[in-house]
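Enquirer: one predicted model, sequence on top.
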Amino acid sequence: MFTPDATSPVTPSATSAPSATEQAPAAAPQPDRPKSSAGPEKTSPGELAMPRSAPIRLRIPKIGVDAPFIGLKIGPSGALDPPPAHDTNLVGWQSGGISPGQRGTAIIAGHLDTATSPAVFARLTELSPGDRFEVDRVDGTTAVFLIDSVESFDKDDFPDSRVYDDTPKALARLITCAGAYDRQVRDYTENLVVFAHLDETA
């Protein structure tokens, strides 16, 4: 099982304005899986997996998300660097880890808001189990994910092992900030996590 750095999943931001995922949840670097030119595989009945391929676009029709990806790295603190705060329609993925659709857990982070406006994941709380989202990939394929649950966690009690599971299944997590904004520490009090699994490929 891959375990995140002992650093808290989200480190308080140095800015004074409320801005989601100013420090995105910590995620352990995940080793690249072998590349393959093969099509989607079934690891067992009902469990799809795709070869590794970088994501290029996230689409969540229910909440109007249609956003490009940027690769994110693990920073010196052991936490995942956040997407640039100036672009409200941008999502990031842990580019050194699992790609969406590949076996394992792919991490996709986005801002809730900026100092001046809502951002790409502002409506993430409107998603429900059974909803779907799609990830277009560099190899021309699309990974379609089915949402299993949408849950909020206190940042000081973040379930690292559950969110960042090492698994033979192709899973994805959409992560943003949630809860109240604590001006004393300049950060939100919670993280919202959308848990999903690969359901279709195209």
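Expert: It's in.
Enquirer: contacts, neighbours, all on C-alpha from now
Expert: Will do.
Enquirer: show me what contacts A172?
Expert: When contacts are counted by Cα atoms under 8 Å, 6 or more residues apart in numbering, A172 touches 100-101, 105-108, 145, 195-198.
Enquirer: what's the answer for F145, then?
Expert: With contact set as Cα under 8 Å, 6+ apart, F145 has these partners: 132-134, 172, 196-200.
Enquirer: and A196, by the same measure?
Expert: Residues near A196 by Cα under 8 Å, 6+ apart: 145-149, 171-173.
Enquirer: most neighbours, which of those?
Expert: L171 (30 neighbours; other Cα atoms under 10 Å).
Enquirer: which parts of the top strand by length along the chain are buried?
Expert: In the chain, taking DSSP state E as the definition, the longest strand is strand 187-201. Neighbour-count burial for strand 187-201, counted by 16 or more other Cα atoms under 10 Å, picks out 187-201.
Enquirer: included below, for side-by-side comparison, is a second structure:
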Amino acid sequence: MFERVTSRFPRTSATRTRAAVLAAGLGTSVVLGVGVAAAVDNTAASGAAGAVQAQAAAQSKAAEAQAQAVKAQADKAQKAAEAKKAAAAKAAQAKKAAKAAAKKKAASWIDPVKSYKLSASFAQNGGMWAHKHSGQDYAVPTGTPVMAAHGGTVVKAGGNGAGDGPAYGNAIVIKHGNKTYSQYAHLSS
């Protein structure tokens, strides 16, 4: 009878065996390759995850630095505004003080001599004048220093009433502003 043979063709059987071994080897290689690829993918994934985390940390740090810079700039702007406000207040105070000093100076009329006796007053009638008296006469000893009653500019000085006539003797005329003048007459020198 016939002998039972696994394969009809003995050559085919060897080829099949070789193909099966080769297929098994390839399968193993593919499995190992997939494992290696998976390991590489895991390493790449963990590397990518690390890179993403590093990038996120860098972005967070940059955002934090930018927030600090914005806060510092806002603080600087606030300090500048406060300094400007303080300077404006100081300037206003200085202006107010200067105005008060000018007002005080403008209002600071003084007596031309420290001690005197009024010998003729303004608008006084008398036989010594053709019209009413045009000033106030302070009687003081000869040589007494005379001060200007207020700040101004000397516009006339000299004998003969500084040009206003012999009745005034030695005289000085000072212009004070606002069309105001003062005349110091009957001076010894």
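Expert: Cool, the structure landed. Please read these numbers as outputs of a predicted model, since none were measured by experiment.
Enquirer: TM-score of the superposed pair?
Expert: The TM-score (TM-score structural alignment, normalised by the length of structure 2) is 0.24; 75 aligned residues with a Cα RMSD of 5.0 Å.
Enquirer: before we move on, back to that, with secondary structure as extra columns, can I get the contacts of A196 of structure 1 in JSON lines?
Expert: Below are the contacts of A196 of structure 1 laid out as JSON lines (DSSP: H, G, I helix; E, B strand; the rest coil):
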{"residue": "F145", "secondary structure": "strand"}
{"residue": "L146", "secondary structure": "strand"}
{"residue": "I147", "secondary structure": "strand"}
{"residue": "D148", "secondary structure": "strand"}
{"residue": "S149", "secondary structure": "strand"}
{"residue": "L171", "secondary structure": "strand"}
{"residue": "A172", "secondary structure": "strand"}
{"residue": "R173", "secondary structure": "strand"}
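Enquirer: you'd agree G179 of structure 1 is up against E190?
Expert: Yes: using Cα atoms under 8 Å, G179 of structure 1 is in contact with E190, at 5.0 Å.
Enquirer: shared neighbours, the two?
Expert: In contact with both G179 of structure 1 and E190: no residue, using Cα under 8 Å, 6+ apart.
Enquirer: now do the SS call for H176 of structure 2.
Expert: Here H176 of structure 2 is recorded as strand under three-state DSSP.
Enquirer: where's it relative to A157 of structure 2, distance?
Expert: 15 Å (Cα to Cα, to the nearest Å).
Enquirer: do the same with L118 of structure 2
Expert: In terms of Cα to Cα, L118 of structure 2 sits 23 Å off from A157 of structure 2.
Enquirer: same check, this time on D75 of structure 2
Expert: In this view, D75 of structure 2 and A157 of structure 2 are 64 Å apart by Cα to Cα.
Enquirer: ok, those two, which is more surrounded?
Expert: Ranked by neighbour count (other Cα under 10 Å), D75 of structure 2 and A157 place A157 first, with 17 against 12.
Enquirer: OK, contacts around the residue nearest to the more buried one when sequence neighbours are not counted?
Expert: Among residues not flanking A157 of structure 2 along the chain, I172 sits closest, at 4.2 Å (Cα to Cα, 6 or more residues apart in numbering). The neighbours of I172 of structure 2, taking Cα under 8 Å, 6+ apart as the test, are 154-158, 161-162, 183-185.
Enquirer: any idea which element Q53 of structure 2 lies in?
Expert: helix 10-107 (DSSP states H and E).
Enquirer: quick check: Y181 of structure 1 touching D187?
Expert: Yes: between Y181 of structure 1 and D187 there is a contact at 5.7 Å, judged by Cα under 8 Å.
Enquirer: wait, N160 of structure 2 sits on A185?
Expert: No: using Cα under 8 Å, N160 of structure 2 makes no contact with A185, being 9.6 Å away.
Enquirer: please say which of these two ends up with more neighbours.
Expert: A185 (22 against 16).
Enquirer: let's verify the more buried one: helix, strand, or coil?
Expert: Criterion first, three-state DSSP; result for A185 of structure 2: strand.
Enquirer: and the gap between the nearest residue to D154 of structure 1 once chain neighbours are set aside and S149 of structure 1?
Expert: If the residues on either side of it in the chain are set aside, D154 of structure 1 comes closest to E190, at 4.4 Å by Cα to Cα, 6+ apart. Going from E190 of structure 1 to S149 of structure 1 by Cα to Cα gives 16 Å.
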